[in-house]
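Q: generate coordinates for the sequence data below:
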Amino acid sequence: MKKVLTTLTSALVMTLVVSGCKTSPTGRTQITLYSDQKMSEMGVASFSQMKEQQAIESDKSTNAYVQCIADHLITQLPAEYANQQWEVVVFKEDSANAFALPGGKIGVHTGLLKVAKNQHQLAAVMGHEVGHVIAQHANERVSQNSLLQFGLQASNVALQMGDVQYREAIMQGLGLGAQFGVALPFSRSHESEADIIGLDLMAKAGFDPQGSVDLWQNMEAASGGERPAEFMSTHPAPQTRIANLQSGMTNANELKQMAWQAGRKPNCK
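A: Model (predicted):
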């Protein structure tokens, strides 16, 4: 019976994986089990909840500044995203953070404006966050979590049916292995991919890509170097991110020059 269960489980997982396989904008194979419509619905619902629970910045100049950067970035997105109706909200929140959600939603925390010193640095963060959306990282993360939970539950059932000793300890070990061996590195790969997508996006919009490196140097200074070891973090270390960005800087500068020649030179203040 245990062998039959294992075979059926493997077959089902493989079916889900094959049916959900796509390719990211950088050519990476990814698994996305949920429809674009479903992800948009989830993004819109989450954003609505945030607007109800968090204070929103009302200063017109601050909102106009953030909206200006967003508008320049959005025009350079692939058509299916550029043609969306995007909503941009500045939240009164001290953390230096921003996010973008499926369904055309962008949130920026006021704390980020203290670390991102100019339009180029803020465009680096916003481009990075929009990069997560166009690369369908949220879909990947939800899909990955579903597959991990399914696999752990199936393993637990198999161990129960086999009357395996120390089942509880084994399951705890599997859970830790899933987190540190799959979930966290997977998130770091998303961050690195979004860095490169965002770098090219900001350059196409006419922002200076060097702002991305300056931004992460500011982030490192603001953090005081207090962060977990990289293998235990969902984000790459700042120096890793900077090296990753610098490796794509030559191409990004060429894209910026093309944008400037085409008259795309943002002046968001």
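
Q: could you use CA atoms for every contact and neighbour count after this?
A: Noted.

Q: name the nearest residue to residue 246, ignoring sequence neighbours.
A: Counting by Cα to Cα, 6 or more residues apart in numbering, residue 246 lies nearest to residue 213, which is 7.5 Å off, once chain neighbours are set aside.

Q: to compare against the first, here's the next sequence to fold:
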Amino acid sequence: MKFIKGFSLVLVVALLASCAQSPTGRRQILLFSNSEMSQMGGTAFDEMKQKMTINRDGKVNRYVTCVADSITARLSPEWQGSWEVVVFEEDSANAFALPGKKIGVHTGIFKMAKNQDQLATVLGHEVGHVLAQHSAERLSQQSVVGTGSQLIGVLLGEGAQKETVMGLLGLGAQYGLLLPYGRAQESEADVVGLKLMAQAGFNPKASVQLWENMSAGSQGQPPEFMSTHPSHSTRINDLNKAIPKYDPLYKQAQAQGLKPNCSM
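A: Predicted coordinates:
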């Protein structure tokens, strides 16, 4: 009993010490350090490069890297640096970003993101997940409920739940394990992504066009109450409300000469 009480006290102290705020001011519990998350993200990304077919088309890679570099170049100093960008030959309209400054893009996203501003919406959103530390938040939640104490070791090959860890990092689709980000995290990544694309000189109004494309191609998205993601209509409405806040950032960036010219 004394051990349980002592452990509970240590846990409470750890939770209090790990309280943080997301970029939008939402309270978070983060029990994993940036270095631990970077290690996990790098390991996961290396595995994805072995597991999936990498696109070697120079024109495609230059286009994606142009958009990604334009966004990451405007990040705060702690997030700046060389982000590794890889295009995967995959039909699904998807992209992801991982701790450790990793960005993956599926070729299928070009069916939905039809110009540089729409692709910037996608990449801004995914980088937004990283900046808001959503992977660390989900891993921390698993630790709090007692199932995540060995997650780092699992990813590094010391356990049998690697699929779960990959899912928590945001790579569930590739492993047949649906562990999507929650509604709050998705909405937060939308907002952070708008800011990132606008300050890089991409038109935030393109975000609505992207999700209209996504809606048209969704072929019967389930009702919002059955999904952890906001419905396309909710997402579009929220973006329309947020755009006026970030449109001045876009105009300021353009005035400063930040006019990305990325094309395939």
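
Q: corresponding residue for the residue nearest to residue 246 of the first structure in the second structure?
A: Counting by TM-score structural alignment, residue 213 of the first structure corresponds to residue 208 in the second structure.

Q: which ones are touching its match?
A: The neighbourhood of residue 208 of the second structure, defined by Cα atoms under 8 Å, 6 or more residues apart in numbering, consists of 236, 239-240.

Q: could those residues be laid out in a markdown table, adding neighbour count?
A: Listed next are those as a markdown table, based on neighbours: other Cα atoms under 10 Å:
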| residue | neighbour count |
| --- | --- |
| 236 | 19 |
| 239 | 20 |
| 240 | 15 |
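
Q: these in helices, which ones?
A: 236, 239-240 (DSSP state H).

Q: would you state the helices of the stretch 1-150 of the second structure in chain order?
A: Remark: helices assigned in the stretch 1-150 of the second structure by DSSP state H, counting those that start in this stretch are 2-17, 34-51, 58-72, 116-131, 134-144.

Q: apologies, that question was intended for the stretch 151-269 of the first structure.
A: In the stretch 151-269 of the first structure, the helices defined using DSSP H, counting those that start in this stretch lie at 167-178, 184-204, 210-223, 238-247, 249-261.

Q: can you redo those as CSV with distance to residue 119 of the first structure?
A: Below are the helices of the stretch 151-269 of the first structure laid out as CSV (distance: least, Cα to Cα, whole Å):
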stretch, distance to residue 119 of the first structure
helix 167-178, 39
helix 184-204, 10
helix 210-223, 8
helix 238-247, 18
helix 249-261, 14
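
Q: relative to residue 243 of the second structure, how far out is the match of residue 213 of the first structure?
A: Residue 208 of the second structure sits 9 Å away from residue 243 of the second structure, going by Cα to Cα, to the nearest Å.

Q: ok, residue 189 of the second structure next?
A: From residue 189 of the second structure over to residue 243 of the second structure the distance is 14 Å, taken as Cα to Cα.

Q: corresponding residue for residue 198 of the second structure in the first structure?
A: That one, residue 198 of the second structure, aligns with residue 203 by TM-score structural alignment.

Q: same question for residue 68 of the second structure.
A: By TM-score structural alignment, residue 68 of the second structure lines up with residue 70.

Q: quick one: distance of stretch 105-119 of the second structure to the chain centre.
A: Mean C-alpha position of stretch 105-119 of the second structure versus that of the full chain (Cα atoms, centre = their mean, to the nearest Å) differs by 16 Å.

Q: quick check: end-to-end length of that stretch?
A: Using Cα to Cα, first and last residues of stretch 105-119 of the second structure are 10 Å apart.

Q: likewise for stretch 225-243 of the first structure?
A: Stretch 225-243 of the first structure has an end-to-end distance of 17 Å (criterion: Cα to Cα).

Q: so what's the most centrally placed residue in the first structure up against?
A: Nearest to the geometric centre of the first structure sits residue 132, at 3.7 Å (Cα atoms, centre = their mean). Counting by Cα under 8 Å, 6+ apart, residue 132 of the first structure touches 100, 138, 190-191, 194.
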